[in-house]
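Enquirer: after the sequence you'll find the predicted model.
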Amino acid sequence: MAAKESLKQKAYHDIKEKIIRCEYAPGAMLNEEALREELHVSRTPIRDALSRLEQEGLISILPKKGIEVSGLSINDINLIFEVRLLYEPYALLKYGSKIKDEVIYKFFDTFSSPAHTFSEEEYYFLDDAFHVAIVGAIQNPYLLKTYDWIHNQNLRFRVMTGQFVDLRLEMTNKEHLSIVTACLKHDWELAAKEMEMHLMASKSATFDLVLDKKSTKIHHKK
């Protein structure tokens, strides 16, 4: 039984990781048989993984057509940030006191360093870990489950857009430091306000990057 569960988890994790990293691009069609061969597992773990991923909104299983990786649109940016703007400031305001001081100090030390001291990939990881730590303080499993769905989609957008450019990277670092500084003071109202401003700036930057990429593609086609 444990071996079967392990294979199911492996299939689920491997496919999910490839979707989030856009190795399976938005809108791509997947084939169950090809997945079995690629991941070296039987039909049952693959089908179990696909069922879970469909529930998480990462794929759609289309009768007589196949398995489609869920698309991402400009409207999805609005939807993702709408949820993040509801959840993340609320997490600080309502549950900020649940975040351990040593966690806050760790992020303070991290974001006190200039952003350019990290590689882009390292900063992706740090940024994600920071936001996950804040939302992780929420002690409501229903909210956490919904946020996990949004979190997966947000990670895909980052991979697609290459979200951090040098200027935005430094600004993001400063915004993170402002949030953490408010947390160290246990001023959760200020921390929530700083988080809201940070997310609004991130939303604007994401729109700019997506629209710029679209404009560049149109220009090249001409």
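Expert: Here it is on my side, so go on.
Enquirer: please count neighbours and contacts with C-alpha atoms only from this point.
Expert: Noted.
Enquirer: show me the contacts for residue 111.
Expert: 173, 174, 176, 177 (C-alpha atoms under 8 Å, 6 or more residues apart in numbering).
Enquirer: want to throw the residues you listed into TSV with neighbour count, distance to residue 202 and secondary structure?
Expert: TSV is the format used below for the contacts of residue 111 (neighbours: other C-alpha atoms under 10 Å; distance: C-alpha to C-alpha, whole Å; DSSP: H, G, I helix; E, B strand; the rest coil):
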residue	neighbour count	distance to residue 202	secondary structure
173	21	12	helix
174	18	13	helix
176	23	12	helix
177	20	15	helix
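Enquirer: residue 203 is in contact with residue 77, isn't it?
Expert: Yes. Counting by C-alpha atoms under 8 Å, residue 203 touches residue 77, with 7.4 Å between them.
Enquirer: how close does the most centrally placed residue in the chain get to residue 167?
Expert: Closest residue to the average C-alpha location of the chain: residue 155 at 3.1 Å, with C-alpha atoms, centre = their mean. Separation of residue 155 from residue 167 (C-alpha to C-alpha, to the nearest Å): 20 Å.
Enquirer: tell me which element the residue nearest to the centre of the chain falls in.
Expert: Per DSSP states H and E: residue 155 is located in helix 141-161.
Enquirer: let's bring in a second model and compare:
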Amino acid sequence: MKSILDSFNVSRIKPIRDLIYESLRQAIFEGELKAGDRLVEKDLAEKMNVSRTPIREALRKLETEGLVKHLPRKGVVVRGFKREDVIEIYSIRKALEISAITYTVENITDDEINKLKEKIEIMEILTYKEDTVSLFNVSQEFNDILIRACRMPRLINLINTYLEYLEQFRRVTMKKKKRRLKALEEHKQILQAVIDKDVEKAKNLVEIHLQGALNAYLQTFTEDVQDEFNEENT
């Protein structure tokens, strides 16, 4: 499979530093770059066929976001997610999506409700087929329709800011059959609350769903890589 960094293309109409940042960020989220991997300016510049200056700028931006860190004698390395990072991200997601569902209940159209019903039917089939890749994609489509129905562009953008973090976490939880079945039922209940125009119930169900997702991830969460990484640098 072709590497994300190997397919880097400077011809796209964006500042080079932004293109580099996006490519490195994607490589981190998709696991091509793993916790503890060193990011050497010279090597990246040669690999991506650019100068070292935009590489340095992109790495600074990644460090600000908390995806990489600078260590003495090691340089820049990919930073693993710690338990508190996951809890913080889910807390932010919970606050944003509870706010969004309030407006979704008010603004959703019949056409969007019908699309959500279709997604639920497909998700049910995929859940029992144990096709987790397709299930992940359809689940994302369900969430996207539900969030966009709030008709709050700035709120949608804020939620999307954390989308890549959440995609990584959800890929882990979807491997667990018990969580897949529970999530399917929770999605059905959320949709029914939206159809019934029951704002408080919808908000409560979203909170329960996201807390369940967090708990499922924390059960499988391991700090082995991070602990080993920390031990090497103490």
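Expert: Yep, it's here. All values derive from a computational prediction rather than experimental measurement.
Enquirer: how about residue 86 of the first structure, what's its match in the second structure?
Expert: Using TM-score structural alignment, the partner of residue 86 of the first structure in the second structure is residue 95.
Enquirer: and for that match, the neighbour number?
Expert: 13 (other C-alpha atoms under 10 Å).
Enquirer: then residue 85 of the second structure?
Expert: Neighbours of residue 85 of the second structure (other C-alpha under 10 Å): 12.
Enquirer: tell me which residue of the first structure matches up with it.
Expert: Checking TM-score structural alignment: residue 85 of the second structure goes with residue 76.
Enquirer: run the angle between whatever helix or strand that match lives in and helix 141-161 for me.
Expert: Using DSSP H and E, residue 76 of the first structure maps to helix 74-95. Helix 74-95 of the first structure runs at 140 degrees relative to helix 141-161, counting by axes from the mean of the first three to the mean of the last three C-alpha atoms, to 10 degrees.
Enquirer: tell me roughly how far the helix or strand following helix 74-95 of the first structure lies from the second structure on average.
Expert: Next helix or strand after helix 74-95 of the first structure toward the C-terminus (DSSP H and E): helix 101-111. When the second structure is overlaid, helix 101-111 of the first structure sits 2.2 Å from its aligned residues on average, using mean C-alpha distance after the TM-score superposition for the first structure.
Enquirer: cool, and stretch 144-153 of the first structure?
Expert: Averaged out, stretch 144-153 of the first structure is 4.2 Å away (mean C-alpha distance after the TM-score superposition for the first structure).
Enquirer: mind listing what's buried in that stretch?
Expert: 144, 147, 150, 151, 152, 153 (16 or more other C-alpha atoms under 10 Å).
Enquirer: my read: the third one touches residue 80, true?
Expert: Yes. At 6.0 Å, residue 150 of the first structure and residue 80 qualify as touching, with contact defined as C-alpha under 8 Å.
Enquirer: residue 218 of the second structure: neighbour count?
Expert: Residue 218 of the second structure, neighbours per other C-alpha under 10 Å, totals 15.
Enquirer: map it onto the first structure.
Expert: In the first structure, residue 218 of the second structure lands on residue 207 (TM-score structural alignment).
Enquirer: how about residue 133 of the second structure?
Expert: That one, residue 133 of the second structure, aligns with residue 121 by TM-score structural alignment.
Enquirer: try residue 197 of the second structure
Expert: So residue 197 of the second structure corresponds to residue 186, using TM-score structural alignment.
Enquirer: now residue 195 of the first structure, nearest residue through space, not along the chain?
Expert: residue 89 (5.7 Å; C-alpha to C-alpha, 6 or more residues apart in numbering).
Enquirer: and the one you found, how far is that from residue 83 of the first structure?
Expert: 11 Å.
Enquirer: which of those two has more neighbours?
Expert: residue 89 (25 against 14).
Enquirer: is the residue of the second structure most remote from its centre in a helix, a strand, or coil?
Expert: Largest separation from the mean C-alpha position in the second structure: residue 73, at 31.3 Å (C-alpha atoms, centre = their mean). Secondary structure state of residue 73 of the second structure, per DSSP: H, G, I helix; E, B strand; the rest coil, is coil.
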